[in-house]
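Chemist: Sequence unavailable; structure follows:
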């Protein structure tokens, strides 16, 4: 593990950019960017277009370590290049931004009010490639829809099980048990989730350090114990479908919680913008998310 990167992620001022839309969410991300499905005829063209969009974001002047600590990449992005360097090397060497990799393969069908992760075949091989590409950490997502104690326990158990495999490979895992912001019992889900997370965190050894990516809690500062836990490097928040303005307002009310927005980050940018317009829009986005993250 790179100690300089570890210290930056743990203590730096800023947020983590989520650039990890995968196969299922890429058409939606492109559509928001102003590229409709009739503008590509197969998956390869679609991935070329999303890489162009991500490259445009990463090469924007304001996308740098002044505001951004890390960026989460999709597997395909890790294997591609930006300005002649592998993406993760470009981020770290040119921008001072720490690279993470999304490793999950999507969600299983809902059961017990939650969606576990689908199995991740060849994870060890992927982690080996991540190390070769100088990636610092990983991210994986599950979803909690209902305050079902058994379901939530299974989400956390699965997340920590995979996290230990990732830790063994020398990478820092971001555990993401997302509570659906539209859940009628969001606050109750968060109560059960926090307790389960604390139970598992207390079971980690001193050399096992993880990160958490959580929905912004209903009660301000509800995750303070998680943020202060000695095994937690950083707690980051997802925008979860809130508009950037609303997500920023909610985030700013939580001390020590920083953003890891995907849709919130790229809101307001489009393929039709000139480079100057695009760079101005992304700079505005980065600035507002940064300000909400440093409260």
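Modeler: In hand now; what should we look at? Note that the coordinates shown come from a computational prediction; the quantities given were computed from them, not determined experimentally.
Chemist: switch to C-alpha atoms for all contacts and neighbour counts from now on
Modeler: Fine.
Chemist: dump the residue contacts of residue 171.
Modeler: By Cα atoms under 8 Å, 6 or more residues apart in numbering, residue 171 lies in contact with 1, 127, 131, 135-138.
Chemist: same deal with residue 111?
Modeler: Taking Cα under 8 Å, 6+ apart, we find residue 111 in contact with residue 151.
Chemist: How much space separates it from residue 37?
Modeler: Distance of residue 111 to residue 37, computed by Cα to Cα, to the nearest Å: 32 Å.
Chemist: next one: residue 105
Modeler: With Cα to Cα as the criterion, residue 105 and residue 37 are 23 Å apart.
Chemist: And residue 44, by the same measure?
Modeler: Distance of residue 44 to residue 37, computed by Cα to Cα: 13 Å.
Chemist: neighbour-wise, which of these two wins?
Modeler: Higher neighbour count among residue 44 and residue 37: residue 37, with 13 against 9, using other Cα atoms under 10 Å.
Chemist: name the element the closest residue to the more buried one other than its chain neighbours belongs to?
Modeler: Nearest residue to residue 37, sequence neighbours excluded (Cα to Cα, 6 or more residues apart in numbering): residue 27, at 6.8 Å. Following DSSP states H and E, one finds residue 27 within helix 26-32.
Chemist: For that helix, which outside residues touch it?
Modeler: If you take Cα under 8 Å, 6+ apart as the criterion, helix 26-32 is touched by 21, 36-37, 46-47, 49-50, 263, 267, 270.
Chemist: Using PyMOL, define a selection of the buried residues within these.
Modeler: Here is the PyMOL selection string for the buried members of these, based on 16 or more other Cα atoms under 10 Å:
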select buried, resi 21+46+47+49+50+263+267+270
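Chemist: Sort out which one of the contacts of helix 26-32 lies nearest residue 201 for me.
Modeler: Using Cα to Cα, residue 21 comes nearest to residue 201 of these, at 28.0 Å.
Chemist: State the distance from that closest one to residue 50.
Modeler: 9 Å.
Chemist: Please give the number of neighbouring residues around the closest residue to residue 170 other than its chain neighbours.
Modeler: Residue nearest to residue 170 in three dimensions, not counting chain neighbours: residue 1, with 6.0 Å by Cα to Cα, 6+ apart. When neighbours are counted by other Cα under 10 Å, residue 1 registers 14.
Chemist: here comes the other one, which I'd like you to weigh against the first:
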């Protein structure tokens, strides 16, 4: 682990850019970018197009380490290159931005109000490759749709079980138990989730560190205790389907939490924009998310 990168993520001003749309969400991400499904005929062509999109974002002057602390990559993005460098090396060396890797394989079917992670059969090999590609940390996502305490405990148990393997590989895991923003009992789910997270964090050793990626809570500062926990490097928030404006306003209400937005970051970008328009659009998004991350109400 790079100590300077740890210091940057722990104490730096800015946010984490989520550029990790995977197989299932890639067609939607491309369509939103203005690339329809008839533009590619197989998965290889699809991933090339999404890498082109991510390359355009990462190489933009608006994608600046003054505002952006880190970026979360998809596995194929990690194994692809930008200007002759693997993506993580380009981020770190050319941009001064810390690279993370999405390691989960997607969500299992909904069961008892939650979606656990699918098995990750190649995790050991993937973590080895992540180290070879100079990745700093990882991210893995589950989803909570109902306030079922036993199911929420199972989600957090699974997250921390994998997190310990990731820590053992000298990487920092981002634990992401997303609470669906449309859940009818979202506030209750968040209370159960916080309790389980605190229990697991208290069980970690002093050498173990994690990050948390959480939905913006119904009650502001619900997760303040987590931002202060000694085992938590940083608490970041996902936009979760909120518009950028709404996500930013909610983020400002939560002390110690910074953004890790995906759609809210790239939603207004389009393949047909001129470089000038593309860069200006991205800059507007980046600066607004940065302001919400560092300036609290």
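Modeler: Good, I have the coordinates. On a predicted model such as this, the values are computed, not experimentally measured, just so you know.
Chemist: Any idea what the TM-score comes out to?
Modeler: TM-score of the superposed chains, computed with TM-score structural alignment, normalised by the length of the first structure, equals 0.99; 295 aligned residues with a Cα RMSD of 0.5 Å.
Chemist: before we move on, the earlier item: most neighbours among the contacts of residue 171 of the first structure, which one?
Modeler: residue 137 (28 neighbours).
Chemist: so what's that one up against?
Modeler: Applying Cα under 8 Å, 6+ apart, we find residue 137 of the first structure in contact with 99-101, 171-174.
Chemist: now do residue 141 of the first structure
Modeler: So residue 141 of the first structure contacts 104, 106-107, 117, 175-178 (Cα under 8 Å, 6+ apart).
Chemist: so it sits in a strand?
Modeler: Yes. Counting by DSSP: H, G, I helix; E, B strand; the rest coil, residue 141 of the first structure is found in a strand.
Chemist: Let me see the ranges of the strands in the second structure.
Modeler: Listed in chain order, the strands of the second structure (DSSP state E) span 15-19, 68-73, 81-82, 85-86, 98-102, 114-115, 137-144, 172-179, 210-215, 232-238, 257-259.
Chemist: Of those, which is nearest residue 283 of the second structure?
Modeler: Shortest separation from residue 283 of the second structure across the strands of the second structure is recorded for strand 68-73, at 11.2 Å, computed as Cα to Cα.
Chemist: Contacts for the closest one, please.
Modeler: Residues outside strand 68-73 of the second structure that contact it (Cα under 8 Å, 6+ apart) are 8-9, 12-20, 97-102, 138-139, 286, 290.
Chemist: what does stretch 186-206 of the second structure give?
Modeler: Residues from elsewhere that reach stretch 186-206 of the second structure (Cα under 8 Å, 6+ apart): 144-149, 152-153, 156-157, 160, 179-180, 217-219, 222-223, 226, 229, 231-232.
Chemist: What are the buried residues along stretch 84-103 of the first structure?
Modeler: 86-92, 95-103.
Chemist: next one: stretch 12-25 of the second structure
Modeler: Going by neighbour count (16+ other Cα under 10 Å), the buried part of stretch 12-25 of the second structure is 13-22.
Chemist: Same question for stretch 267-279 of the second structure.
Modeler: Neighbour-count burial for stretch 267-279 of the second structure, counted by 16+ other Cα under 10 Å, picks out 267, 269-271, 278-279.
Chemist: what's the offset of that stretch from the middle of its chain?
Modeler: 23 Å (Cα atoms, centre = their mean, to the nearest Å).
Chemist: show me what contacts residue 80 of the second structure?
Modeler: Counted by Cα under 8 Å, 6+ apart, residue 80 of the second structure has contacts 51, 86-87.
Chemist: do that again at 10 Å, thanks
Modeler: Residues near residue 80 of the second structure by Cα atoms under 10 Å, 6 or more residues apart in numbering: 48, 51, 55, 86-88.
Chemist: and what of residue 265 of the second structure?
Modeler: Going by Cα under 10 Å, 6+ apart, residue 265 of the second structure touches 17-19, 239, 243-244, 259, 281-286, 288-289.
Chemist: Helices of the stretch 1-150 of the second structure, start to end?
Modeler: Secondary structure of the stretch 1-150 of the second structure (DSSP state H, counting those that start in this stretch): helices at 3-11, 26-32, 43-59, 75-78, 87-89, 123-132, 149-168.
Chemist: The last one vs the first structure, average offset?
Modeler: Compared with the first structure after the fit, helix 149-168 of the second structure shows a mean deviation of 0.2 Å (mean Cα distance after the TM-score superposition for the first structure).
Chemist: Likewise for the first one?
Modeler: Plainly put, helix 3-11 of the second structure ends up 0.1 Å away from its match in the first structure on average once the two are laid over each other (mean Cα distance after the TM-score superposition for the first structure).
Chemist: between that helix and strand 15-19, how big is the angle?
Modeler: 100 degrees (axes from the mean of the first three to the mean of the last three Cα atoms, to 10 degrees).
Chemist: same thing with the last one?
Modeler: Regarding helix 149-168 of the second structure and strand 15-19, their directions subtend 100 degrees when assessed with the same axes, to 10 degrees.
Chemist: How far off centre is stretch 235-255 of the first structure?
Modeler: With Cα atoms, centre = their mean as the basis, stretch 235-255 of the first structure stands 13 Å off its chain's centre.
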